[in-house]
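> sequence and predicted structure are below.
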Amino acid sequence: MTLHPGAWWLWALCLAAVATRTTNPLLLALVVAVAGYVAVSCREDTPWASAYGVFLKFGLVVLGIRVVLHILLGGVGGPTVLFTLPGIPLPEWANGIRLGGPVSAEGLVFALCQGLQLATLLCCVGAANALANAKRLLRSLPAALYEVSVAVVVALTVAPQLVASARAVRRARVLRGDAVRGVKAVRVLLVPVLEDAFERSLVLAAAMDSRGYGRTAGLPKRARVVTGVLVLGGLVGLCVGAYGLLDGSAPAVTGTPLLAVGAVCAVAGLWSGSRRVRRSRYRPDRWGPRELLIVASGLVAALATFLAPAALGGAALTPATVPLSAPALPLLPALGLLCAVAPVLAAGRSGRPTREET
């Protein structure tokens, strides 16, 4: 029995939350290691199972781009100048931006930490794509969010489907005796992969049209307007209420009262919008103890990072780069991330057969 895809996404989002909280390279490397180990150990025999490797490579590219941009455009400076590039004068309206100039070790380390943070976020998303079936996740969402969720699922499946198409095309060319590699291989694979992507998009459009995507289920225009107003008003109330809770100087009415009103309006809008979609579920995915263990392990990692006191590693989450010093591994966040390896025990052995959803 396969695990609920929502559990994998919640687990990956918790790891991504840890990555957004810190720029410590040791902790970010630990997040990448945990996400990669779980993705490799728990992935199933699916076409998108190798998505993590692609996202990891893409993250390395992002890291390199961030460093190159810092070298060319500058940023955080420091006393330790490594080399100096020829400077290009800019007009007065571009004050604060430079092209070329001195490149310091402190600024380079800061750019590396920021690039590693972005790469870690991509690795967390790649782990979720490798472990979860986005199409199965679609049918678990509320009916009121059906159309929005379809768009999100289509966007999430683009990268895994492109990876599967590239692997299939490359395997076919190898069987024909074509073993081209490197940049030339990208040019050779580009056309057939894009052709396969267009074919998939046409098939998807036809399937969505045949299933009545965008139908209104006979609801009058007034009911649709009321649903939209409730959902939009509820979201605005939730945002303003959350801001009122976080800002101590805000009026009391913008805190908990507005947050509660927004939640009520959002729930009413979702309930009203659920009447637009009539659908049945075949063999619905259910939450069990293993799914709860996966989500709990991710929450432990996130809470250990966000609530870590200074004595247990909270002060080491954002190490200073001026002056340069070796970063220390935060104790409590690191222990929380080690708990995030628990899905390996919950998912059982890797490579087990899966039930394909079409």
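Sure thing, it's come through.

> switch to C-alpha atoms for all contacts and neighbour counts from now on
Fine.

> which SS class is the residue most central in space within the chain?
Within the chain, the residue whose C-alpha comes closest to the C-alpha centroid is residue 125; the distance, by CA atoms, centre = their mean, is 3.7 Å. Secondary structure, DSSP: H, G, I helix; E, B strand; the rest coil: residue 125 is helix.

> isn't it right up against residue 12?
Yes - contact between residue 125 and residue 12 holds when scored by CA atoms under 8 Å: they sit 6.6 Å apart.

> list the buried residues for stretch 81-101?
Within stretch 81-101, the residues that count as buried by 16 or more other CA atoms under 10 Å are 99-101.

> could I get the residues you listed as CSV with distance to residue 59?
Putting the buried residues of stretch 81-101 into CSV (distance: CA to CA, whole Å) gives the following:
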residue, distance to residue 59
99, 25
100, 25
101, 27
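
> one more structure, for comparison:
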Amino acid sequence: MSGRLPRDLHPVAWWTWAVGLAAGASLSTNPVWMVMLVGAATVVVLARRSDQPWARSFRLYCLLALVIVVLRVVFRIVFGGGVGDTVLVELPEIPLPGFVMGIQLFGDITLESLLAGLYDGLRLAAIVICIGAANSLANPKRLLKSLPPALYEIGTAMVIAVTMVPQLADSVRRVRRAQALRGGASGRVSRLRRVLVPVLEDAFDRSLRLAAGMDTRGYGRSGDATPRQRRLTGALMLAGLCGICLGSYLGLDQSTALPVSWGRPLLLGGLAVAIGGIVAAGRRVHRSRYRPDPWRWPELSVIACGLAVAVAAQRITQVSPTIAYPPLTAVPTLDVLALVAVAVAVLPAVLAPPPTMGLVVKS
């Protein structure tokens, strides 16, 4: 019964769910799949976001996603309009020097080219919206408190970067309300100029105040460590990240010169080395936590939903590649597994407890 009381879900659970949806979006170019994942993320945000400033930033991420789709289609028209046979508009091609071979300006605009740009733009837009959903649902300050001790050195910078967009959205709302009360110029350009400078100034001031408050409370302090310990932990972290990046690249790109079979060992080895570096660095950082966030069945169920979407997307790419990557000349379709994955992606709207909405509720 306590799981249904108003409380804030663990921020790591929201980020894991969102990363699972983003991973599922990155493994496909099916526009129907992208739109349904975006719809699932939007439903969860509308159902479980709080009234805090960071919860109002989801609209900005949606606008950014729309801009990404439009720019991707425009770039396809300007730099690659001649792909495919179904010509929609005939435009003259601007000749370019020989050292830019492979790039053209304008030319015939084909249906296949527009669809390719739209599919690519939708995939990137879906990833942006999924990350924006996590940023709108998870409390960034509580996320910092949940980080391992070894990551406190970069925690301050991360929280300032993550809270910049929510603070910007809240500043826009407050400045626009103040400008409406004062009256003045009604033109769009004049209003933009009057709002832009106060908004940026207010967002930066609030982020700096947050950084100063976190510094006085000990965030970002690395503690005592010898130069040898610092070099050891830095080498472990760097080697682990290199292994993770190389293993992920071999797993995603099958046309590399290195053997594809090296991908999984490099990825697992990089994860093991990185975890060792985190543990080694965490031993020299001593932090106490006041009322740590609990892990209960809603957190575990939300994480399971995100991981299930990623696993289902990976399975679809292996079993039904034409569904994951539909041809430009055919109508995109979905199978039962994809529909079930979308339904699972929406479940956190029901499984997660309602947010506190400004109430102070003991966990």
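Nice, thanks for sending it over. What you see is a predicted model, and the numbers here were worked out from it, not measured in a lab.

> just give the TM-score of the two.
Comparison of the two superposed chains (TM-score structural alignment, normalised by the length of structure 1) gives a TM-score of 0.88, and 352 aligned residues with a CA RMSD of 2.9 Å.

> next step: the buried residues of stretch 81-101 of structure 1 restricted to strands.
Using DSSP state E, the subset of those located in strands is 99-101.

> so which of the residues you listed comes closest to residue 265 of structure 1?
For residue 265 of structure 1, the nearest member of those is residue 99. The distance, counting by CA to CA, is 50.8 Å.

> what is the equivalent residue in structure 2 for that closest one?
If you follow residue 99 of structure 1 across to structure 2 using TM-score structural alignment, you land on residue 105.

> in what helix or strand does the closest residue to that match other than its chain neighbours lie?
If you skip the residues right next to it in sequence, residue 105 of structure 2 has residue 79 as its closest partner in space, 5.0 Å away by CA to CA, 6 or more residues apart in numbering. Element membership of residue 79 of structure 2, judged by DSSP states H and E, is helix 58-80.

> structure 1: matching residues for that helix?
On structure 1, the counterpart of helix 58-80 of structure 2 by TM-score structural alignment is residues 52-74.

> any idea of the angle the top strand by length along structure 1 forms with helix 51-73?
Taking DSSP E as the assignment, the strand of structure 1 that covers the most residues is strand 81-88. In terms of direction (axes from the mean of the first three to the mean of the last three CA atoms, to 10 degrees), strand 81-88 of structure 1 departs from helix 51-73 by 70 degrees.

> mind giving me the packing neighbours of strand 81-88 of structure 1?
strand 99-104 (3 or more CA pairs under 8 Å, 6 or more residues apart in numbering; DSSP states H and E).

> average offset of the strand it packs on relative to structure 2?
Average distance, strand 99-104 of structure 1 versus aligned residues of structure 2 after superposition (mean CA distance after the TM-score superposition for structure 1): 1.0 Å.

> report the distance from stretch 207-223 of structure 2 to the chain centre.
Its chain's average C-alpha position is 25 Å from that of stretch 207-223 of structure 2, according to CA atoms, centre = their mean, to the nearest Å.

> what residues of that stretch count as buried?
207, 210-211, 214, 219-222.

> pick the one among the residues you listed closest to residue 278 of structure 2.
Checking these against residue 278 of structure 2 with CA to CA, the nearest one is residue 222 at 12.7 Å.

> thought the residue nearest to residue 105 of structure 2 was touching residue 101?
No - between residue 79 of structure 2 and residue 101 no contact is recorded; they are 11.8 Å apart, counting by CA under 8 Å.

> next, count neighbours for the alignment partner in structure 2 of residue 194 of structure 1.
Alignment of residue 194 of structure 1 against structure 2 is given by TM-score structural alignment, with residue 200 as its counterpart. For residue 200 of structure 2, the count of nearby residues is 15 (other CA atoms under 10 Å).
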